[in-house]
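> pasting the sequence and the predicted coordinates here, then a few questions.
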Amino acid sequence: MTAQRSALEGGRWHFNHGPIDIVAEAHGDAVEVAVAHEHAWRRFATVLDELVAELPLLRQPVRDACPLRSPIARRMWQACAPFRASFITPMAAVAGAVAQELIACYQRSGIERAWINNGGDIALHLAPGQSARVGLFADLARFDLRERGPLTTDGQFELRAEMPVRGVATSGWRGRSFSLGIADSVTVLAATAAEADAAATVIANAVDVQDPGIHRRPANECKDDSDLGDIPVTVDVEALAPAQVQRALAAGVARAETLRRAGAIAGAMLVCQGQWRLVEPLSSASSGVSALPMQPQAAAVGSVFA
């Protein structure tokens, strides 16, 4: 198994290596963009082997001292360390940490805007005066790969260079990773993609309530090498009473607000069974976050728009 790359429409690139799927896009001087893409590709080709070499440690709960050596693995640990009072492994930040590693290749003169989309977890580079829009998709259960044409999003928001956000990540029980909660999606804005990834995991886990309509199984019965071991993870959620959904969202909002006040995140969007809650930045006017006038019941699937 070797890393592969292919050119996409609009000057984008698709990088793939085993479970890692990256879409990279950049704008600016054509030569500098080409050089940055090449640097990103060369770095990407080494990422999976680097992570596999430390995989046993990456699947262990985060403790007081970091035992990891590679830069991506250490970034994963550092993003999860603030949450080590509860069970969390560095794998909670793997997608964001990889995206963050690759975006560094684009942080160079001549690159106006760039983003690395790793399965919906996004790292951005924005030169002064630049901005990017991120598309929001509320519920992956509605996503159909057979549909042709542009993806219809539930909403969008804009990120501007002056705001202290360079990472966007989404977590929820319908995603490709396991969740302890029942959120359809939780999208987090943070200073880095790794920090957004870890925080989205934690907040999504907090969106929960006791109800017989929520079905869970031990993680290692769903995937035998899961880093969560025998911890029960959500495998199905029946239609819940609206009041139950409200309670679950309230629990998630409380966790998100705590993180926001601590400066760990800039904002978050929480979605569960047609209901949504927005945790806005402490100062929306100065942060640069602007929700666009679309249906706000949304969470990022990871599409970035110019």
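In hand now; what should we look at?

> can we go C-alpha only for contacts and neighbour counts from here?
Noted.

> buried set for the helix of greatest length in the chain?
What stands out as the longest helix in the chain, according to DSSP state H, is helix 30-53. The neighbour-count check on helix 30-53 (16 or more other CA atoms under 10 Å) flags 32-34, 36-37, 40-41, 44-45, 47-48, 51 as buried.

> just stretch 272-284 next, same as before
Buried residues in stretch 272-284, defined by neighbour count with 16+ other CA under 10 Å: 272-273, 275-281.

> another structure for you, compare them:
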Amino acid sequence: MTIRYHFELRETIATILADNEEVIQAASMGMRTARSELERYLVRDPFFGTSYEPVQVPDHPIIARRMAQAAEKAGVGPMAAVAGAVAEHGVAAAQKSGASFCVIDNGGDIALITDRPVRIGIYAGESPLSGKYAFVIRPTDEIYGICTSSATVGHSFSFGTADSVTVFSSDPILADAVATAVCNVLTISDKSCLDELDTEIDGVYAIFNDTSIIWGEVPPLVRAEKRDDLITTGGLGFFTRES
């Protein structure tokens, strides 16, 4: 039986989906460790936590370095990638423990490994498209990222107007940073920012009220029944196990 576990640690509010308690514990410890490493680094370099521009991180820890690298590629501040980074570290810890199935939704930024199809629902606030469709993610033994940013939902700062921008990539940290970057500038009339995306980005799906924009390769879309109980607090995504 699949277990759905609510995880909270200061600003991190996440949902973990796994098959047993051992995987839940491993994923939770992975996220705790990631946050601890990052918080220690922020004491040394508080500018890392406030900059809206890329910053240089010449050394340690690996979570800060990877966030900075993703931010450099996306042209945003490194904290734009924090949720994806914490989620990825949780899934990596679960995978190291022997898990073949673990989904972590960290406020709409999702990292996963899965041995079965899963549906990732689209939650985009007041948009009429919100909750009506879901992406079918195929089984993968490599960590995969589905990260969403919004200018109208949640507490994260955005310069844009999109109800949701969802980015797909094998690098969840980069997906998180790029989702923020694209959401800041993408409009229905100006999609030029999509032509400059990093080659590691597979696809983008954006919603503006009742209009959607698709770029690159995104997973298949199917109709879905909205389940508010599956939406992580403050999040933009929700997921269900495919039957």
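Sure thing, it's come through. All figures in this text were calculated on a predicted structure; none of them were measured in a lab.

> farthest-separated two in the buried residues of stretch 272-284 of structure 1?
Spanning the widest gap among the buried residues of stretch 272-284 of structure 1 are Gln273 and Pro281, at 24.0 Å by CA to CA.

> coming back round to it: what does the longest helix of structure 1 contact?
Residues outside helix 30-53 of structure 1 that contact it (CA atoms under 8 Å, 6 or more residues apart in numbering): 2-3, 5, 13, 15, 17-18, 20, 24, 26-27, 70, 72-73, 98, 102-103, 105-106, 109-111.

> next one: the residue of structure 2 positioned farthest from its centre from Arg66 of structure 2, what distance?
The outermost residue of structure 2 relative to its centre, with distances by CA atoms, centre = their mean, is Arg44 at 26.2 Å. Using CA to CA, to the nearest Å, Arg44 of structure 2 is found at 17 Å from Arg66 of structure 2.

> now swap in Gly121 of structure 2 and tell me
As judged by CA to CA, Gly121 of structure 2 and Arg66 of structure 2 stand 27 Å apart.

> what about Glu225 of structure 2, how many residues nearby?
Using other CA atoms under 10 Å, Glu225 of structure 2 has 10 neighbouring residues.

> and what of Ser286 of structure 1?
Ser286 of structure 1 has 11 nearby residues by other CA under 10 Å.

> give me the nearest residue to it, chain neighbours excluded.
Leaving out its chain neighbours, the residue that sits closest to Ser286 of structure 1 by CA to CA, 6 or more residues apart in numbering is Met163, at 7.4 Å.

> close enough to count as contact, that neighbour and Val289?
Yes - using CA atoms under 8 Å, Met163 of structure 1 is in contact with Val289, at 7.4 Å.

> in contact with the aligned residue in structure 1 for Phe208 of structure 2, which residues?
Using TM-score structural alignment as the criterion, Phe208 of structure 2 maps onto Cys272 of structure 1. Contact analysis of Cys272 of structure 1 by CA under 8 Å, 6+ apart lists 182-185, 245, 249.

> could you rerun that using 6 Å?
Residues touching Cys272 of structure 1, when contacts are defined by CA atoms under 6 Å, 6 or more residues apart in numbering, comprise 183-184.

> so how far is Ala204 of structure 1 from it?
Separation of Cys272 of structure 1 from Ala204 of structure 1 (CA to CA): 10 Å.

> please apply the same query to Ala262 of structure 1.
Applying CA to CA, the value for Ala262 of structure 1 to Ala204 of structure 1 is 18 Å.

> for Leu180 of structure 1, same thing?
Between Leu180 of structure 1 and Ala204 of structure 1 the computed distance is 8 Å (CA to CA).

> okay, the two: which has more neighbours?
For Leu180 of structure 1 and Ala204, the more surrounded residue by other CA under 10 Å is Ala204, and the numbers stand at 32 against 22.

> map the more buried one onto structure 2.
Using TM-score structural alignment, Ala204 of structure 1 sits opposite Cys183 in structure 2.

> can you give the contact residues for stretch 111-124 of structure 2?
87-88, 100-104, 130-131, 134-141, 143-145, 163-164, 236-242.

> so which of the buried residues of stretch 272-284 of structure 1 belong to strands?
If you go by DSSP state E, the buried residues of stretch 272-284 of structure 1 have 272, 275-279 in strands.

> what comes up buried for stretch 236-256 of structure 1?
237, 245-246, 248-253, 255-256.

> contacts only, for Val253 of structure 1.
With contact set as CA under 6 Å, 6+ apart, Val253 of structure 1 has no partners.

> now the end-to-end length of stretch 186-196 of structure 2.
For stretch 186-196 of structure 2, the first-to-last residue distance is 12 Å (CA to CA).

> show me where structure 2 has helices.
Ranges of helices within structure 2 are 21-44, 62-74, 82-96, 172-185, based on DSSP H.

> got those helices as a markdown table, with distance to Pro117 of structure 2 columns?
Formatted as a markdown table, these follow (distance: least, CA to CA, whole Å):
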| stretch | distance to Pro117 of structure 2 |
| --- | --- |
| helix 21-44 | 19 |
| helix 62-74 | 28 |
| helix 82-96 | 17 |
| helix 172-185 | 18 |
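
> mind checking which of these is nearest Glu126 of structure 2?
With CA to CA as the yardstick, what comes closest out of the helices of structure 2 is helix 172-185 (16.6 Å).

> what's the average distance of the closest one to structure 1?
Here the mean offset of helix 172-185 of structure 2 against structure 1 after fitting is 0.8 Å, by mean CA distance after the TM-score superposition for structure 1.

> how distant is that helix from the center of its chain?
Put simply, helix 172-185 of structure 2 sits 9 Å off its chain's centre (CA atoms, centre = their mean, to the nearest Å).

> picking up where we left off before, just the buried residues of the contacts of helix 30-53 of structure 1.
Neighbour-count burial (16+ other CA under 10 Å) applied to the contacts of helix 30-53 of structure 1 gives 3, 5, 13, 15, 17, 20, 24, 26-27, 72-73, 98, 102-103, 105-106, 110-111.
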